[in-house]
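Chemist: sequence unknown, structure follows:
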């Protein structure tokens, strides 16, 4: 096995789907995934598998054994680990060239402007708190950042 991954081979399917220019844009993009749980872990992995070059993960929670049924990073050896740390490790296994930033915090109406970067190319909101969702949406709208908002009830 080669020590250096063949990035062109690894992401050739992305290039065939979006074209070489599309792949280049994805590799230059910075996407933020907020909430790395049952929806966010899958969203973050999809972002990684599409060759996005820079990924910011935001979540304060740790992985619990009860997360196994719905969260990609919930596997033996990861229980108790910060969700952003475990997901960052997994993303780097998919794309060793990715720049992953992990922020261990919960986004709130009070800290949204401190945690979110106005230069994000896109934000994926996977939180289950209505006030946080509203703050994220307002921030993204006022800064003209594309937003994908998911719905979740967090077991409630």
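Modeler: Sure thing, it's come through. Please read all numbers here as calculations on a predicted model, not as lab measurements.

Chemist: Every contact and neighbour count from this point should use C-alpha atoms.
Modeler: Fine.

Chemist: From the chain's centroid, how far away is stretch 15-35?
Modeler: Its chain's C-alpha centre and that of stretch 15-35 lie 13 Å apart, by C-alpha atoms, centre = their mean, to the nearest Å.

Chemist: immediately after the lengthiest helix in the chain, which helix or strand?
Modeler: For the chain, the longest helix by residue count, based on DSSP state H, is helix 12-28. Counting by DSSP states H and E, the next helix or strand C-terminal to helix 12-28 is strand 30-34.

Chemist: Show me what that following strand is packed against.
Modeler: If contacts are counted by 3 or more C-alpha pairs under 8 Å, 6 or more residues apart in numbering; DSSP states H and E, strand 30-34 sits against helix 40-49, strand 54-58, strand 122-125.

Chemist: Centre of the chain to the last one, how far?
Modeler: So that's strand 122-125. 8 Å.

Chemist: Pipe the helices and strands packed on strand 30-34 into a markdown table and attach distance to residue 149 per row.
Modeler: Listed next are the helices and strands packed on strand 30-34 as a markdown table, based on distance: least, C-alpha to C-alpha, whole Å:
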| stretch | distance to residue 149 |
| --- | --- |
| helix 40-49 | 11 |
| strand 54-58 | 15 |
| strand 122-125 | 5 |
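
Chemist: Against that first model, consider the following:
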């Protein structure tokens, strides 16, 4: 393996310095009093279970408008109707499920036997200290439904093992295995 050149280290140092400078300027700007009144952010209406289907559709269309414009109507329709199972909701799986929901996937099955711990907070996508001791699957489901209330999210706080694999994987064609993200080569040869 070729040793990295000194130019690579210089480039990395430059990027790091730029990041530090940006953070310093941002901190400075945040601590300054605004010279003119800032426009107050207004809360958006939240689609409650009692909202009409028209209201929910309008909110959903706006929420996913950028994704729909990127993939087109047909592509976004496929995303919305995908059924995705995420096994393991730690540092990789929680972020994968989080972004799948934010991207418009409306049917997720979340599988993880474990609870949120203090030591997992630095990796978990949405858990907070208030969630310590609670099921990772239930915590993630609750947060995702706050973001995408119209989603169908199943939270299964169980150990994924061979004896229950068929039951846990039952349903429409599976779009993602979290283990594929962690071990792409093995997953490719095993599932493809």
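Modeler: It's in. If you're wondering where the values come from, they're calculated on a predicted model, not measured in any experiment.

Chemist: Overlay the chains and give the TM-score.
Modeler: The TM-score (TM-score structural alignment, normalised by the length of structure 1) is 0.77; 135 aligned residues with a C-alpha RMSD of 2.4 Å.

Chemist: that older thread, possible to save the helices and strands packed on strand 30-34 of structure 1 as TSV with distance to residue 116 of structure 1 and mean neighbour count?
Modeler: Compiled in TSV, these are given as follows (distance: least, C-alpha to C-alpha, whole Å; neighbours: other C-alpha atoms under 10 Å):
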stretch	distance to residue 116 of structure 1	mean neighbour count
helix 40-49	16	21
strand 54-58	9	23
strand 122-125	9	22
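
Chemist: closest one to residue 78 of structure 1 among those?
Modeler: Among these, helix 40-49 comes nearest to residue 78 of structure 1, with 13.4 Å by C-alpha to C-alpha.

Chemist: That closest one to helix 12-28, inter-axis angle?
Modeler: Between helix 40-49 of structure 1 and helix 12-28, the angle comes out at 100 degrees (axes from the mean of the first three to the mean of the last three C-alpha atoms, to 10 degrees).

Chemist: chain center to helix 40-49 of structure 1, what's the gap?
Modeler: 6 Å.

Chemist: Read off where it ends up in structure 2.
Modeler: Using TM-score structural alignment, helix 40-49 of structure 1 lines up with residues 93-102 of structure 2.

Chemist: ok so, going back, what's the longest helix of structure 1 aligned against in structure 2?
Modeler: Taking TM-score structural alignment, helix 12-28 of structure 1 hits residues 65-81 over in structure 2.

Chemist: what's next to the matching stretch, contact-wise?
Modeler: With C-alpha atoms under 8 Å, 6 or more residues apart in numbering as the test, stretch 65-81 of structure 2 has contacts from 103-107.

Chemist: Derive a ChimeraX selection command for the buried subset of those.
Modeler: A single ChimeraX command selects the buried members of these (16 or more other C-alpha atoms under 10 Å):
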select :103,104,105,106,107
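
Chemist: Reformat the contacts of stretch 65-81 of structure 2 as JSON lines; add distance to residue 144 of structure 2.
Modeler: Putting the contacts of stretch 65-81 of structure 2 into JSON lines (distance: C-alpha to C-alpha, whole Å) gives the following:
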{"residue": "103", "distance to residue 144 of structure 2": "11"}
{"residue": "104", "distance to residue 144 of structure 2": "11"}
{"residue": "105", "distance to residue 144 of structure 2": "11"}
{"residue": "106", "distance to residue 144 of structure 2": "10"}
{"residue": "107", "distance to residue 144 of structure 2": "11"}
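
Chemist: right, and the pair among the contacts of stretch 65-81 of structure 2 with maximum separation?
Modeler: By the measure C-alpha to C-alpha, the contacts of stretch 65-81 of structure 2 have their two most distant members at 103 and 107, which lie 11.6 Å apart.

Chemist: Can you give me the separation between residue 47 of structure 1 and residue 30 of structure 1?
Modeler: Residue 47 of structure 1 is 10 Å from residue 30 of structure 1, where distance means C-alpha to C-alpha, to the nearest Å.

Chemist: got any residues that touch both of those two?
Modeler: Counting by C-alpha under 8 Å, 6+ apart, the residues touching both residue 47 of structure 1 and residue 30 are residue 55.
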